[in-house]
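# Next one to model:
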Amino acid sequence: MVDLSQYLPILLFLGVALLLSTSFVFTPMLVSRLTGTNKPNPDKLAEYECGFPAFEDPRSQFDVRFYLVAILFIVFDLEAAFLYPWAVSVFSLGWTAWIAMMIFIAELALGLVYAWKKGALEWE
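Just a heads-up that it's a prediction; the model follows:
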């Protein structure tokens, strides 16, 4: 016979996690309704990140420059993510690591110059 009491801590953990997650979602909504801060208006409901209305005809054309700038940001953010561990350990890695990183930074700089020359960073 299997002793199911061994599963009680797991069930308690799942119950507490479910209770906390639902309270973290629904409590702010309830408090905003009770305090009167839930007053939607056109300014609050306007798009603020993507640059075009979210609920339009899905076949309409939109400007892709926003996505291009976002991709460039991700590329240079990843460069910073690679640069930090390299900078911490560069003295123990030697000249080979230094040269490899300089080549990596030069490639990214060339990519930035190319995007700049093509006008990818200009916003009209």
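# drop to CA atoms for contacts and neighbour counts, all remaining ones
Will do.
# Does the residue nearest to the spatial centre of the chain belong to a helix, a strand or coil?
Computing the C-alpha centroid of the chain and ranking residues by Cα atoms, centre = their mean puts Ile74 first, at 9.1 Å. Secondary structure, DSSP: H, G, I helix; E, B strand; the rest coil: Ile74 is helix.
# quick one, what contacts it?
Under the criterion of Cα atoms under 8 Å, 6 or more residues apart in numbering, Ile74 has no neighbours.
# how about this one, so we can line them up?
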Amino acid sequence: MIRAYLPALVFVGLGAILGAVFATLNSFLGPKPKHVRAATGEPYESGLPSEVKKSMRFGISFYLVAMLFILFDIETIFLFPVAIQLKAFGTFALVEIIVFIVLLFVAFVYVWRRGALEWK
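I've put the predicted structure just below:
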């Protein structure tokens, strides 16, 4: 049993050893900062300093849009297996998928009309 896992264990062990060697070499041979500024530890994105405070909270619309994206994304994933095997499933599956897409579209229009996709 151990022979089956031996190549994987050797690979993981060599990776860990190589990572430790490179980290050690970097600490000895790498460039040393001459002085550390306070701005070094601040977040930096897209070439501009960040204005985000640690206590900043995202609005509920951010989470609502994210949840709706996940919901509609997962629902459309269910279409893929049926699309692959549509000939095997026949006309009944095609009608069911059309009903599914129509219901999905109605749900999308409802969410859109309620203003859930408006960024506030």
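# Which position in the second structure pairs with the residue nearest to the centre of the first structure?
The equivalent of Ile74 of the first structure in the second structure is Ile70 (alignment by TM-score structural alignment).
# Check Ala115 of the first structure too.
Taking TM-score structural alignment, Ala115 of the first structure has Val111 as its aligned residue in the second structure.
# For the closest residue to that match other than its chain neighbours, list the residues it contacts.
Leaving aside its chain neighbours, Val111 of the second structure sits nearest to Leu117 (7.2 Å; criterion: Cα to Cα, 6 or more residues apart in numbering). Residues near Leu117 of the second structure by Cα under 8 Å, 6+ apart: Ser61, Val65, Val111.
# The second structure: helices as residue ranges?
Using DSSP state H, the helices of the second structure run over 2-29, 60-77, 79-84, 86-89, 91-113.
# Figure out which of these is closest to Glu45 of the second structure.
helix 60-77 (19.9 Å; Cα to Cα).
# Average separation of the closest one from the aligned part of the first structure, please.
With mean Cα distance after the TM-score superposition for the first structure, helix 60-77 of the second structure departs from the first structure by a mean of 1.5 Å once superposed.
# just how off-centre is that helix within its chain?
Distance of helix 60-77 of the second structure from the chain centroid (Cα atoms, centre = their mean, to the nearest Å) equals 13 Å.
# Any buried residues in it, and which?
Within helix 60-77 of the second structure, no residue is scored as buried using 16 or more other Cα atoms under 10 Å.
# what angle sits between it and helix 91-113?
Helix 60-77 of the second structure and helix 91-113 meet at an angle of 170 degrees, taking axes from the mean of the first three to the mean of the last three Cα atoms, to 10 degrees as the criterion.
# Out of the contacts of Leu117 of the second structure, flag the one nearest to Leu86 of the second structure.
Val111 (29.8 Å).
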